[in-house]
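# Model the structure of this input:
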Amino acid sequence: MSRGLLEAFNSNIASPEAGQEGEGAVSHRQTGISRRSFLKFGMTISAAAGGGMLLGFSIPAVAAEANAGWARKSVIGGDASDEPKGGVFAPNAFIRIDRNGMVTLVMPKVDMGQGVYTSIPMLLAEELEVPLSSVTLDHAPPDDKLYGDPLLGGGQITGGSTSIRYAWQPMRQAGATARVLLVAAAAERWRLDPASCHAQAGEVVHTATGRRIGYGKLVDAAAKLPPPHDVPLKKPEAFTLVGKPTDRLDSAEKADGIARFGFDTRLPGMRYAVIVNSPVLGGTLESVDDARARKVPGVQDVVKIENAVAVVGAHTWAGKQGAAALDIKWNDGPAAKLSTQQIASDLAEAAKRDGAVARKEGDVGKTFGAAATRVDAVYEQPLLAHATMEPINCTVHVRPDGCDVWVGTQVPTIARAAAAKVTGLPPEKIAIHNHFLGGGFGRRLEVDAIVQALKIGKQVDAPVKVIWTREEDIQHDMYRPCYYDKISAALDANGKPIAWQHRIVGSSILSRFAPAVMKNGVDPDAVEVAADLPYDLPNQLVDYVRQEPGTVPTAFWRGVGATRGTFVVESFIDELAAHAKTDPVEYRRALLTHSPRAANVLDVATRAAGWGNPLPPGQGRGVSVMHAFGSYLSMVAEVTVNKDGEVTVNRVVCAVDCGMAVNPKTIEAQMEGGVVFGITGVLWGEITIKDGRVQQNNFTDYRMLRINETPKIEVHLVQSTEAPGGIGETGTAVLFPAITNAIFAATGKRVRKLPVGTQLKTA
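All right, here's what the predicted structure looks like:
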C-alpha cells in the first residue's frame, strides 16, 4: 500500500516534528534521530495471571479500554496451547515478563521476509535493557482495538511499509517504562534511592555496592507500582542495539526447516483438498462428473462450491490425482471473450476522459499554450502476479461450536470477520492461528482463499487443508493492476519543465479494499508518487480515471502506486533530460533544490556507482529517484543489452535515507530482495488474458530471475536525524525506471511499455 493511502488514513493525526535534513552517507550504518511527538501514550500496568508484570500502552487514535483474552502462547511462526488467565487492559501491544525473567512480546505484525521479528524486538530490548535473545514472540490474536496500526487507519494490518514506523516510538516507550518500574521495585526492596540503581542485561544493579537482582524476581512488586509519566528515552548515542547490524532471529529456524508456515500445518485426522477453480475469471460451476475421481486411491470426497471443485483426500497426491480425473463443465459468464487487447483498448479509450483531480498547482493550460516546447508520452504497464514462494493454502476446521483457521495472513482481523460471515459463528468462536508468510507482497492482504477454504471446510467433518497448485496460484491470483499513463511537459528555452500534466488510468484497489479513503473519485494509491513529486514543478495537473479490467481481480503488489508511479515519472524525467541534451543526473539535481534529502541520495548513489565513467558498447547506466513511504531513495542500474535484445542487469547501486536504521542488515536485505523482485517484474512480468483465461500457469511461462542472473547489489545507508521511514516496498519501486533508463543509455531505445520482454530484439 501507498504513502498517499497512509496520508489519507492519517489525516487526523498531527505531523511529526521537523528534523534536520540528512547529509553525507555512511555505508551500512546510520546515527542520529529526531523524536516523534505526534503519538501520546497512556500507560497501564496490571498483574499477570500466575505472577508477573504485564505492561501495555495505548495509542488514542485506535485504542480503547476494554477487556480481552490473551493471545495463545506460540513460538515464532507456530502455535502452543498455554494461555494466561484473566483479562487485561486493552492496549495495542504488550510486554509480558515472567518470573524467570523471560520477556514476551505479543507481536502485532507478521513476518513475510521483511525481518520485523528481529527489528521490532530490538526496539523493545534497547530500552528495557535486556539481551535480544531473552525476548520471545507470540502472534497477536485478531483485534483491531488492541493491535491496530494508526498509520493504516487502525486496522491490524501488515503492509504499506509501516511496521517500523508504527513501532518506533511505542515499543521504546513501553520498554523504557517497564525498565523504570523494575528499577523502582528493586530500589524499594533495598530501601535505596532509585537514582542510585540502573538496569543492565535483564537485572537491576546498585552501582555503589554491586548488588544485583534479576527482572524475574521483581515483576510482582513492579506490577503494583503506579506507572510513571514522560519516561525519557535513550539518546541515540546511548544505543547499544538499535542501529547495529544484527543477525535475524528467525534465520536458523528457516534454514533448518523448524519455522512453521501455513503450508506446514499438520493436525490429527487432517484431510487434504486440492482445488480446481473456474478457468475463466468470474466463471461458475455448471456440473461435474466425479465418478473417476472417487475411484482414485485415497480420495475421500468431492466438494462443490459456486466457482470451484475440491477433491478431498488422505494426502495431497490423492487430491491432485483425483482433481485431474474430474470431468467439469463451467459457465464462462460475461468474461468468456475478455482479452489483454480488449483491456488495453479500454484503458486507452478511458484516457480520453477527464479524471478526478489528485493535484492541481498553478495554471497548466496557460503555461502549455505559451511554452516553447511540449513533450508527450504514453506509458503502459501490465497485470502482474505475486507468484509467492509459498503457494496459496489455508487449513480450517469448521464445527458447530467453533472454527479454527491456520494460515499466513497479513490481515488477521479481516480474516476472522470473513470467517464469521461464511460460518455464521460469532467472532469470539473463531480462532486465527497465524504463521510465517512464505512471501506476501500484498497477496496475503486478501482473504479470497480463506473464504474458499471455509466454504469447503463446512462440508468436511474434519480439519482440511485446502491447497492451490502453482498453476492455480498464478491463474487465479489477485493481480497488480495494468495501467495506462498519459504524461506531458511544457519546457522553457533551457529545457526545464514549467508545466506538468499526468493522467493515470487504471483499476482502483482501494474502492474495494478501503472505500472510505476514496475522496472525490481519487484512489490515493493509484496516484502515489505521481501526485507528490520531489521535483520543483511550478504548474501541475495530476488526475485519475478509474477503469477496471473486466472481471480480472486486482490487489496490492509490493508498493502498487509507488512502483507504477515511479516508473512513469522517472522514465519521463529521463526523456526530458535527453530532450534538453542534459545529463540525467544534472537534470534531476537542478529540479531538487527544494528536496535536499532526495538530492543527497541522488549524489550518494551516483558517486558510488561511478556515474560518468565510460562503459563498453552495449552497456548503459540508468538512474532514478523516489520519495515514498517516508523514505528517500536513489538507484543506479548498469545493464548490458546483447545483439538479440536480451537484457542483463550487471550491477545495482542504491542509496537509502530511511531515517534512523533500526537494523541495517534488514534494510540491506530488503533492498536486495526488492531488486530481485523488481528485475523479474520489469524484464518479464506480465499476465495476459485470452478468452477470459490467464495464459500463464507456472514459472515456465511466468519467468523468475534465477540466482545466477542476480546482479551485484550495493546498498549505502545515509545518515539522517529523522524517525524511521518505510523500506519493504521501496527497492522494487525505485528499480523499475533505473533499469529502463539504463536500457536507453545502452541502446538509444526508450522503453515505455512493460515488460521489456522481446521488444528490444533487432529485426
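# C-alpha only now, for contacts and for neighbours.
Fine.
# which element is Val357 on?
strand 356-361 (DSSP states H and E).
# Show residues contacting the next helix or strand after that strand.
Proceeding C-terminally, strand 356-361 gives way to helix 364-370 as the next helix or strand, assigned by DSSP H and E. Contacts with helix 364-370, where a contact means CA atoms under 8 Å, 6 or more residues apart in numbering, come from Arg374, Ala489, Ala490, Ile498, Ala499, Trp500, Gln501, Asn539, Gln540, Leu541.
# ditto for stretch 422-436
76-79, 110-112, 139, 141-142, 259-262, 398, 401-409, 412, 415-417, 419-420, 451, 454-455, 458.
# Buried by neighbour count: which residues of it qualify?
Buried residues in stretch 422-436, counted by 16 or more other CA atoms under 10 Å: Thr423, Leu425, Pro427, Ile430, Ala431, Ile432, His433, Asn434, His435, Phe436.
# what do you get for stretch 42-57?
Applying 16+ other CA under 10 Å to stretch 42-57 flags Met43, Thr44, Ile45, Ser46, Ala47, Ala48, Gly52, Met53, Leu54, Leu55, Gly56, Phe57 as buried.
# Do a quick rundown of the strands in the stretch 201-350 of the chain.
203-206, 212-214, 271-277, 284-289, 299-305, 308-313, 327-331 (DSSP state E, counting those that start in this stretch).
# Identify whichever of those lies nearest to His386.
For these, the distance to His386 is smallest for strand 271-277, at 17.7 Å, taking CA to CA.
# circling back: make a PyMOL selection of the buried ones in the contacts of stretch 422-436.
Applying 16+ other CA under 10 Å to those, the buried members can be selected in PyMOL as follows:
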select buried, resi 76+77+78+79+110+111+112+139+141+142+259+260+261+262+398+402+403+404+405+406+407+408+409+412+415+416+417+419+420+451+454+455+458
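# So which of the contacts of stretch 422-436 are in helices?
Among these, the residues falling in helices (DSSP state H) are Pro412, Ala415, Arg416, Ala417, Ala419, Ala420, Val451, Leu454, Lys455.
# Let's compare: structure for the following, please.
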Amino acid sequence: MNSHVKIDKTRISQPDAADLSRRHFLVGTAAAGLALGYSAVPGMLGADQALAAPANFDPSVWYSIAPDGIVTVTCGKADMGQHIASTMAQIVAEELGANWKDMRVQLASNDPKFNDPVLGVQITGGSWSTMMNFEAMSRAGAAGRIALTEAAAGIMGVPASELVVRDSMIAHAKAKKQMSFGDVVKSGKATKTFTPDELKAIKLKTPDRYTLIGVSVPQLDIPSKTNGAAKYGIDVMLPGMVYGAVVTPPVRYGATVTSVDDSAAKKLPGFIKAVTLDDKTGTTTGWVVAVANTYANARKAADALKVAYDGGPNAKLTSESLLTEAKRLQALDDSGEFFVKDGDTKAALGTAAKVLEAEYTTSINIHAPMEPMNATAEFKGDILHVYSGNQFATRSGAIAAGAAGIDPKFVVMHQMWLGGGFGRRLDADMMVPAVQAAKAVGKPVKVIYSRENDMTMDFSRPLTYQKIKAGLDGDGKLIAMNHDVVSAWPTKRWGIPDFLSPSVDKKGSLDAFTVNGADFFYTVPNHNVRAILNEMAHTATPSGQLRSVAPGWTFWAVESMVDELAHAVGRDPAQYRIDMLDGKGANAGGAQRLRNTLLAAMGLAGYGTRQLPQGEGMGVACVSSQERATASWTACVAHVAVAPSGEVKVKKLTVATDVGTQVHPDNIRAQVEGAALWGLSLALYEKATLKDGGIEQTNFDSYTPLRMSQLPEVAVAVIANGEHATGVGEPAVTVVAPAIGNAVFNAVGARVRSLPISAEAVKAAMKA
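Model prediction:
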C-alpha cells in the first residue's frame, strides 16, 4: 500500500525550493467559508465552519480570514508539544500584518492540498518544519496582505502604495481613513489571484523590519492544552464507539497466531469479539485485538484470551546475535553502499604516520511518548475515518487503507494533537487493529495501547555498530578516514523507494537516514563512509526514526574518534576541531558556522579557563545535524564528575546553536534544552535489549530514562544571524553523548565507546 505515497527525493536536499504553485496560493473569496479537505464529509475539519460561516477570505490553503477579522491558520504539521502550529501562524502573521490576538490555529486533514510545500507529502520530522515552510508561509501572508491592501485602496479611493498595514488594520494617514481586515473581508472586494511567478516576485520583509518574528509571543495552543479543550487522539469519543485492547506476541516481528481460545473472555461483561489481525501491509504480525464495550473490559478480555503462536524466524535472536551479524557484515569488503567516497583512503592509510582504529556501538532505544499509541476507526459508507495523532499522514493513510482493503482516496485522516511523538508517530501500527476491529464488529473502535504494548512493539532506534579507521600524517593532521555504519535501515522499511538515496558510485541505493552526519564539515582529503544494512536486525527489530535519527549515532562515533585523534597527538581536542573546520571546498560556509558555535559554547562554559577538581573534566563536540543540506550548527561542552565507582554525574551542559532566523526565542530555547536532556538520557541511561526475539524492557521500571533528580544545569546560547531558518527540535540530541564521553576521558582517562555509558564500563576503562 505504500506505493500510493509519492515523494520527490530531490526536494529533501533542497530546503529552499518551495513549491509556489497556484494550488498553494488560491486567493479569492470563498462562497461558503473555509473548506479544508473532505469538507463535504460530515465531521471533517472545516465542514461545520463551512456550513455556518459567511464568505471568508482565503488567501491560500494555509489560512483564512473571517468577517470578524479572525485569522485561522491551518497547520499541515503534527503538533506534539513543539508549538509548530503557533510557529506557522507567527510566520503568516508577520507578512500579513495581523494582530497576534486575532490569530487562531487548526490542524489539517490528509487532503493532498495540505502536503508540505517542499516535500510534497504530509510528514513531520527531521527538524524540517520551520526550515522548509518558512518561505511558503511568508509568501502566503504577503499575498494576503497585498490582496487586502488593494481591495481597501479601491474602497477608500486612495493609492494602494500609500496604505500602511499594521495590527490587522489598513490605514491611510493623509486621508485619515482606515479599515480592519474584517471590514475588507465583509466587503467581498478581496478577489486578487497570483500566478506562481507573481508569488515568487513578492518582496518579503528583511529581518530588520520584523515585528513578530523574533518575539516570544504567547503560544496559541497553550490555552486549550491547559484548560482541557485541546483534543488528543486518546480523547476521541464517537457515538456507539467500543474499545479494543491488543494482545501482542512474545516475538517483536515474524510471529503468527495459530489459535485463539476466547472461552474465558466470553464470560466477561462487555466482551464483543476477538479479532485476529490479517495485516497485508506487513506493519504488524501475530496480533489479536479484544473488543469490548469499555476500555477496562477490553483490557480484561485481552488478558483472558489464550493465544498460541508460531514464533517465526526471529524467535531465538538476541541483541548479541544482531551485533555479531553486524561485525560479520562490516568485515566483508563488498558489504553496503558508499555514502561518501572522497580521495583514496587505502593509499593514504598505507602512508600514514599513525593509524587508529575504534569500534563504537549504540543500543536499541525506545520512544515511549507519554500519550499511549491510539487510534479510532469508523466506517461511514465507503469512507473510512481514522482519528489519531500522526506524523506521516500520507503514508499512514495508505496503511489504514491497506488494513481495510480499500483505496486510500476513501480514507479521511482526522489529525489530533499529539501527546509526544519524537518519530514514534511516523508509523501507523495503532491504526491497523482499530481499522480491522471496526470492520469486524461494524462499530467505531478506539484502540489504546498499554505501555507494555508500546515498549515491546515500538519501531525503535536500531542497534548500531560502527568501525572507524583513521590515518594521521607526521604533523598529526587527519588525512584519511574509513567509516562503516551497520544497522537496520528504518527508511527502507517504509517501502518508499524515493526516500532512499543512490550511492555516490551509483552502484545501489542506501538509507541516508542511517549515515547522515558522517558526511561532516571537517576537511579530510580522503574520506569513505559505507552504509551497511543489517538484514537480521532489519527484520527482527523493525526500526523507526527516533528523535535525531542517524546523527544520534554517527556523531557519537565521529566526535569520539576526533577526540581520540587529538589526544593521540597531544593536541587540545577543541583546537584540533577548530583547525579542521577551515571551510575548504565543499565545506565553505558550513564549517565556519560550526566553528563559531563551538567557540560560543567554549566561551559560555569557560572551557580551558580553570583547573577542575580531580575526577572532573570537560569535553566538547560539534555537529551539523540533521542532514548536511538542512543543518543546524550545534556545539556542546559537557562538564562531568566521575566517581571511583565509574558513576558519571553531569554537572552542566553548555549548548550553542546557530538557527539562522529565530521565530520564537523562548520556544527555541525550550526545544534546545529538551533536546539536550534527551541526548543526556540516551547517553547515560536508556537501553533496550532483545532476547528470544522480543524486547525485554516492558515499562519504565526496566527502561529507565533520565529522571528529574538527575537533571544538570543547562546553559543555551542561540545564534540568530538572519540566515535561512533552521530546525531545533533534534540537533542538540546528537551532540551531548560524545561531549559527555569526551569529558569522561578528560576526567579519569577512561574511553568508553558504547552507549549508554555505564558505570561498569567506565570503571573497567579506568582500570585498563
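# The stretch 351-500 of structure 2: helices as residue ranges?
For the stretch 351-500 of structure 2, the helices defined by DSSP state H, counting those that start in this stretch cover 393-404, 431-441, 451-456, 490-493.
# Turn these into CSV, columns for distance to Val659 of structure 2.
What follows is the helices of the stretch 351-500 of structure 2, written out as CSV (distance: least, CA to CA, whole Å):
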stretch, distance to Val659 of structure 2
helix 393-404, 27
helix 431-441, 36
helix 451-456, 33
helix 490-493, 26
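# So which of these is nearest Cys622 of structure 2?
helix 490-493 (25.0 Å).
# Which strands and helices lie in contact with the very next helix or strand once past that closest one?
Moving toward the C-terminus from helix 490-493 of structure 2, the next helix or strand (DSSP H and E) is strand 501-502. Secondary-structure packing of strand 501-502 of structure 2 (3 or more CA pairs under 8 Å, 6 or more residues apart in numbering; DSSP states H and E): strand 509-510.
# And the contacts of the strand it packs on?
Contacts for strand 509-510 of structure 2 (CA under 8 Å, 6+ apart): Gly336, Glu337, Phe339, Leu500, Ser501, Pro502, Ser503, Ala531.
# Let's see the PyMOL selection covering just the buried ones among those residues.
Applying 16+ other CA under 10 Å to the contacts of strand 509-510 of structure 2, the buried members can be selected in PyMOL as follows:
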select buried, resi 336+337+339+500+501+502+503+531
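# which residues of structure 1 does the helix or strand containing His567 of structure 2 align to?
Remark: His567 of structure 2 resides in helix 551-568, with elements defined by DSSP H and E. Under TM-score structural alignment, the match for helix 551-568 of structure 2 in structure 1 covers residues 562-579.
# Quick one: average offset of the matching stretch versus structure 2, please.
Compared with structure 2 after fitting, stretch 562-579 of structure 1 deviates on average by 0.8 Å (mean CA distance after the TM-score superposition for structure 1).
# Can you find the partner of Ala351 of structure 1 in structure 2?
In structure 2, Ala351 of structure 1 lands on Gln330 (TM-score structural alignment).
# max-length helix in structure 1?
helix 163-190.
# Check the mean deviation of that one from structure 2.
Looks like 1.2 Å for helix 163-190 of structure 1 (mean CA distance after the TM-score superposition for structure 1).
# tell me, that helix lands on which residues of structure 2?
Counting by TM-score structural alignment, helix 163-190 of structure 1 corresponds to 129-156 in structure 2.
# Which positions in the matching stretch come out as buried?
129-153, 156.
# ok, which pair from the buried residues of stretch 422-436 of structure 1 is furthest apart?
Maximum pairwise distance among those (CA to CA): 26.1 Å, between Leu425 and Phe436.
# And the residue lying closest to Ala566 of structure 2 once chain neighbours are set aside, how far from Met481 of structure 2?
Leaving aside its sequence neighbours, Ala566 of structure 2 sits nearest to Pro573 (CA to CA, 6 or more residues apart in numbering; 5.2 Å). Pro573 of structure 2 is 17 Å from Met481 of structure 2, where distance means CA to CA, to the nearest Å.
# neighbour count winner among the two?
Taking other CA atoms under 10 Å, Pro573 of structure 2 and Met481 do not tie; Met481 has more neighbours (27 against 20).
# List the contacts of the counterpart of the more buried one in structure 1.
Under the alignment (TM-score structural alignment), Met481 of structure 2 maps onto Trp500 of structure 1. Taking CA under 8 Å, 6+ apart, we find Trp500 of structure 1 in contact with Val364, Ile487, Ser488, Ala489, Ala490, Leu537, Asn539, Gln540, Leu541.
# can you pick the most crowded of these?
In the contacts of Trp500 of structure 1, the most neighbours by other CA under 10 Å go to Ala489, 27 neighbours.
# these two touch, right, that one and Ala499?
Yes - counting by CA atoms under 8 Å, Ala489 of structure 1 sits close enough to Ala499 to count as a contact (5.5 Å).
# Now Ser64 of structure 2: closest residue in space, sequence neighbours ignored.
Counting by CA to CA, 6+ apart, the residue nearest Ser64 of structure 2 is Asp58, at 4.5 Å.
# what's the distance between the one you found and Lys354 of structure 2?
65 Å.
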